[in-house]
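Structure here, sequence nowhere to be found:
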């Protein structure tokens, strides 16, 4: 039963009668109804599979023509080949020689067999109230410095379960060389014990050892401490990287990769950590107080291999490492700088220009990385936008490549909440892409160069890592440096036994808010 136009106008869900008559025969407004991201995905699919779409028709034509070929023509071709046996042998020899040279000189695949992150004991956890009360009672900070630390903690994104070294739990604190060695041993040996236990690899089988720790470099070195503890073989290639900041973990991976290209059938162990005990700042310069609020105890041990037999059990293979160093610029060089304050107290000063410098380093890094990982569709769009900007209008906004088309997972160094926020915004990432970074910062704080491994462990613990997935690890460090490592999963990866998220992953993700207990306000 149909009603009048006036009746239809009054019914819920019906358009006005005039609009119904005027627009009944019009097509929908596709600009409003079609989400442009799907158009972009279609374009990406077309360009990515363009070669396949062109080759298939050519193959079909070749097959059709082959079916139409006269059998006598095929017989004549066979006779022709018989009379040119020498040419065939020469071509075969060249082909075999070329194949042999390629196999012998091609880069060896580097596999990530497994890794282990250190989980400190619960008695080293520090809550907001405990941190602030301890800072007040130690007597080194004035009221302005205490208030500044409170504000930093409030906006830091750290939770109530991060860890500080044992020496910092005393009143007064007891930073000493012995305490710093104890911290280093607990972190390094704790992660290595777990790594060797999970992989079944004997320490004697390790041929390469790379250790990175920026601020604690005793004699004998940290790498020598590991050699002594595990009785590694006498001809081991050991390296100790110091003073290279939070991006040194990727540098250590790159060094191990280069060594694995030279030495066949070898295991390489990389240990990434930082030491807080002797590097806690007890002064009142605000730019040097920030590390106290953000840096926490942590470390990771990574087992790499170039043995083809390890492919079956390996978690990932290393695809690319891209390193960017801005040390030639004075501002970049000094933006993270260890120095003494006016009272002679040593600490690490963070410049106000840090975020801008990090952004410039990231831009340079992704400009190099982009052509290696982005699909051709994104590269064409970027090039077209660049040409348009140069030729037609300098005000045209530069096209930001969609790195979500190149990577399924992102491990952004958990250097602080602002770092994660800026990368999420500038790379146009979704909240799930930065979830691992935010939750690592909340649960473990800034563990320096090892933070990207806690983030990877988070993704695995959530069951999100699938075979073929690509992971982008991004790290920033003093100097100033921005380094990237790209991995590809070789299987559906699950978290290893004793992982850092093993007993708490079900509580995450949590909502991050600016908060500190009311008793501290």
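Structure received. Treat the numbers as computed from the prediction; the structure is a model and nothing was measured.

CA only for contacts and neighbour counts going forward, please
Noted.

ok, residue 315 touching residue 114?
Yes - using CA atoms under 8 Å, residue 315 makes contact with residue 114 at a distance of 6.4 Å.

and residue 51, what element?
According to DSSP states H and E, residue 51 maps onto helix 50-68.

next up, a second structure to put side by side with the first:
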């Protein structure tokens, strides 16, 4: 039985900051020496990011209380509780907005058709959870099954899609919403350590969702057929990408060594994936790589010998949105889904990297109904 990703919807906070504006503000607030200012300037200028969305509006506060960057020039370190309260306030709306768009914009799908809701996030918690909010606010059936994947990081969309496919494989009438929502900017750390500066330069806020079902696409609709998924772990790398809860927010460790770790281990990690997919690198039309940072995309492109256009969607999403953790790969897949097809089907290999260092991937067949 075939499972199809029939639609992808995205949502971002209204507040937008240009990357060069944030670069200059970071230099102003966090550095009082030339060396640190130079590091900040280089990190931000070479990030491959033009702008990012955030729920933090410190620089447009108009007299309202600021979260981090105070008017007297100091940088606050709000408690984890304060940050999580803001997460709950903003995340509920964005989760529901994405789910509403998926239902409204998918042909022949109504609220009553939804059988499962899978929500994903690693940047906050509340209960009743986001699945409950979606069911309640959109009037879904009270019997809708709800699942939440938490604290998995940037690769979490893949386990969620895997779960959705399993539901469709076992239930003919399954119609599954997968919603990934991250508010990474709430966990900014006022540290001058290079790893923290890198995290602050790339992470952003946004949500994205996918609607998955067994329904055969109609009326020339362009969809992804979910083919296969695979997982691989890069050994002795767990200290280079980690996510822990502290007293002043969640502490993301994103080592400067991550791009090199990915480059040196990509071929060995990719080999079992391609074997699982019964394909080879040259048969992949598009690569939907999670844009954790420009250096990661550069290393993947060089290591795999890819053409520039094969990573165009990943670079476009990085430029326009930054790294939104688990939601980001769905932005990339949507960008690719919206592009004109040169043939049918087209093979798309999606890949994301997260704590572990874990490599999650999926093979998607882009095709018309």
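Noted; the coordinates are in hand. In this text, all values refer to a predicted model and were calculated from it rather than measured experimentally.

Kindly provide the TM-score of these chains.
Laid over one another, the chains give 0.85 as their TM-score (TM-score structural alignment, normalised by the length of the second structure), with 350 aligned residues with a CA RMSD of 2.8 Å.

which residues of the second structure does the helix holding residue 51 of the first structure align to?
Per the alignment by TM-score structural alignment, helix 50-68 of the first structure matches no residues in the second structure.

Let me see the contact set for whatever residue of the first structure lines up with residue 17 of the second structure.
Using TM-score structural alignment, the partner of residue 17 of the second structure in the first structure is residue 126. Counting by CA atoms under 8 Å, 6 or more residues apart in numbering, residue 126 of the first structure touches 160, 161, 162, 163, 164.

measure residue 126 of the first structure to residue 385 of the first structure for me?
50 Å (CA to CA, to the nearest Å).

likewise residue 236 of the first structure?
51 Å.

The longest helix anywhere in the second structure - contacts with which helices or strands?
When secondary structure is assigned using DSSP state H, the longest helix within the second structure turns out to be helix 80-105. On a contact count with 3 or more CA pairs under 8 Å, 6 or more residues apart in numbering; DSSP states H and E, helix 80-105 of the second structure meets strand 4-11, helix 130-138, strand 175-183, strand 205-213, strand 249-254.

Buried ones in it, by neighbour count?
80, 83-84, 86-88, 91-92, 94-103 (16 or more other CA atoms under 10 Å).

and the angle from that helix to strand 205-213?
40 degrees (axes from the mean of the first three to the mean of the last three CA atoms, to 10 degrees).

now the angle from helix 80-105 of the second structure to helix 130-138?
On the basis of the same axes, to 10 degrees, helix 80-105 of the second structure is oriented at 50 degrees to helix 130-138.

now helix 80-105 of the second structure against strand 4-11, angle please.
Here helix 80-105 of the second structure runs at an angle of 130 degrees relative to strand 4-11 (the same axes, to 10 degrees).

which residue numbers in the first structure go with the following helix or strand past helix 80-105 of the second structure?
For helix 80-105 of the second structure, the succeeding helix or strand toward the C-terminus, using DSSP H and E, is strand 116-121. Mapped onto the first structure using TM-score structural alignment, strand 116-121 of the second structure spans residues 208-213.

and if you look at stretch 284-302 of the second structure?
Going by TM-score structural alignment, stretch 284-302 of the second structure sits over residues 407-425 in the first structure.

So which bits of the matching stretch are buried?
Those buried within stretch 407-425 of the first structure under the rule 16+ other CA under 10 Å are 407-417, 419-420, 424.

What is the aligned counterpart of residue 285 of the first structure in the second structure?
By TM-score structural alignment, residue 285 of the first structure lines up with residue 193.

for the first structure, what spans make up the strands?
Along the first structure, counting by DSSP state E, strands occupy 111-117, 125-126, 162-163, 206-212, 237-241, 267-273, 299-305, 316-325, 336-340, 346-350, 409-412, 470-477, 481-489.
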